[in-house]
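Undergrad: Sequence and predicted structure below; questions after.
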Amino acid sequence: MRLADEGDRAAVERLVHDAYTPWIEVVGMRPLPMEADYAALIAAGRVHVTDGLDGLIVLVPEDGALLVENVAVRPELHGQGIGRRLMAYAEQEARRLGLPALRLYTNVRMAANIALYASLGYVETGRVGIEGRSAVLMRKELSP
């Protein structure tokens, strides 16, 4: 894993596009990660990529938690554990930053993602509307 740099921006945007396009029909609109400003996120040091750009995770430190804003894996590589490795990396980063928890949100219609996060120890903490979408809020407390 490494931080993305400006030279990765086109590949990052392509990866996000490819990863989230199948969800448009499920959600009924473009998922929020497709609307993000990746130039700004990369410049802020928020985008972490795998070697080979097979996956990425966007992490935003907050007061009391590390926000997992986006996880994307190349669709042809689903089922190979890349997403789980990205989530494990997020836990390592939270610990490195001294943050006691991680939080994330996902669309209520992304049932497979909700199930994956639950299997990783995330618990639902609420549901909210975000930019015309219904989101499930989830959180994982880290052991000391």
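TA: That came through, no problem.

Undergrad: use CA for all of it now, contacts and neighbours both
TA: Fine.

Undergrad: the helices in this protein, which residues?
TA: Ranges of helices in the chain, per DSSP state H, are 9-27, 38-43, 82-96, 111-119.

Undergrad: ok now the longest one, how far from the chain's centre?
TA: Relative to the centre of its chain, helix 9-27 is centred 12 Å away, using CA atoms, centre = their mean, to the nearest Å.

Undergrad: Pasting the second one now:
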Amino acid sequence: MIRTARPGDRTAVEAVVRAAYAPYVARMGREPGPMGDDYGALIAAGHVRVLEDEAGVAGILVLIPEADALLLDNVALADRARGRGFGRRLVAQAEAEARAAGLKRLRLYTHVLMTENHTLYAHLGFHETHRATEKGFERVFMEKPLAG
């Protein structure tokens, strides 16, 4: 089940994010951006979705509306949720919400060193638009056009 996060989900959301991004700390030499986000504020603004399984929050999705696209700002899974198709379900949720809002594309970015993400997102129909340094992070920007 995917639903909008509630304030009581904050601790679980933060735990999923910390666990999902912790393996990248050594590779990047610092905590990835999502580890420093204010999930209380994001939840209060209605930007966070949670995917629940039998054990609770198994994945999270952060969606930020933009003028002409929906920014898929973060997708993270608990370790127990990997390999169960939950990541694809969360991306499909983002696509559905973008379409429902009348938007024609979904955007995202990932760190240049998170190479496995580049491959995964390309497999899901995203293409690279550019690379840039933003907030001190070397990022790869991608987007996916959405059919009506």
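TA: Looks like it came in fine. The structure presented is a predicted model; accordingly, all values stated were derived computationally and were not measured.

Undergrad: To Glu62 of the first structure, which of the helices of the first structure lies closest?
TA: Of all the helices of the first structure, helix 82-96 sits nearest to Glu62 of the first structure, with 10.1 Å by CA to CA.

Undergrad: how big is the offset of that closest one relative to the second structure?
TA: Compared with the second structure after fitting, helix 82-96 of the first structure has a mean deviation of 0.6 Å; criterion: mean CA distance after the TM-score superposition for the first structure.

Undergrad: which secondary structure elements does that helix contact?
TA: Contact here means 3 or more CA pairs under 8 Å, 6 or more residues apart in numbering; DSSP states H and E; on that basis helix 82-96 of the first structure packs against strand 55-62, strand 65-73, strand 101-107.

Undergrad: do you know which of these lies nearest Ala39 of the first structure?
TA: Ala39 of the first structure lies closest to strand 55-62 among these, at 12.4 Å (CA to CA).

Undergrad: buried stuff in the closest one?
TA: With burial defined by 16 or more other CA atoms under 10 Å, the residues of strand 55-62 of the first structure counted as buried are 55-60.

Undergrad: Out of these, which is nearest to Gln92 of the first structure?
TA: Among the buried residues of strand 55-62 of the first structure, and counting by CA to CA, the member closest to Gln92 of the first structure is Leu59, at 11.5 Å.

Undergrad: Would you format the helices of the first structure as a markdown table with distance to Leu66 of the first structure and mean neighbour count included?
TA: Converted to a markdown table, the helices of the first structure look like this (distance: least, CA to CA, whole Å; neighbours: other CA atoms under 10 Å):
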| stretch | distance to Leu66 of the first structure | mean neighbour count |
| --- | --- | --- |
| helix 9-27 | 20 | 17 |
| helix 38-43 | 15 | 17 |
| helix 82-96 | 6 | 17 |
| helix 111-119 | 15 | 14 |
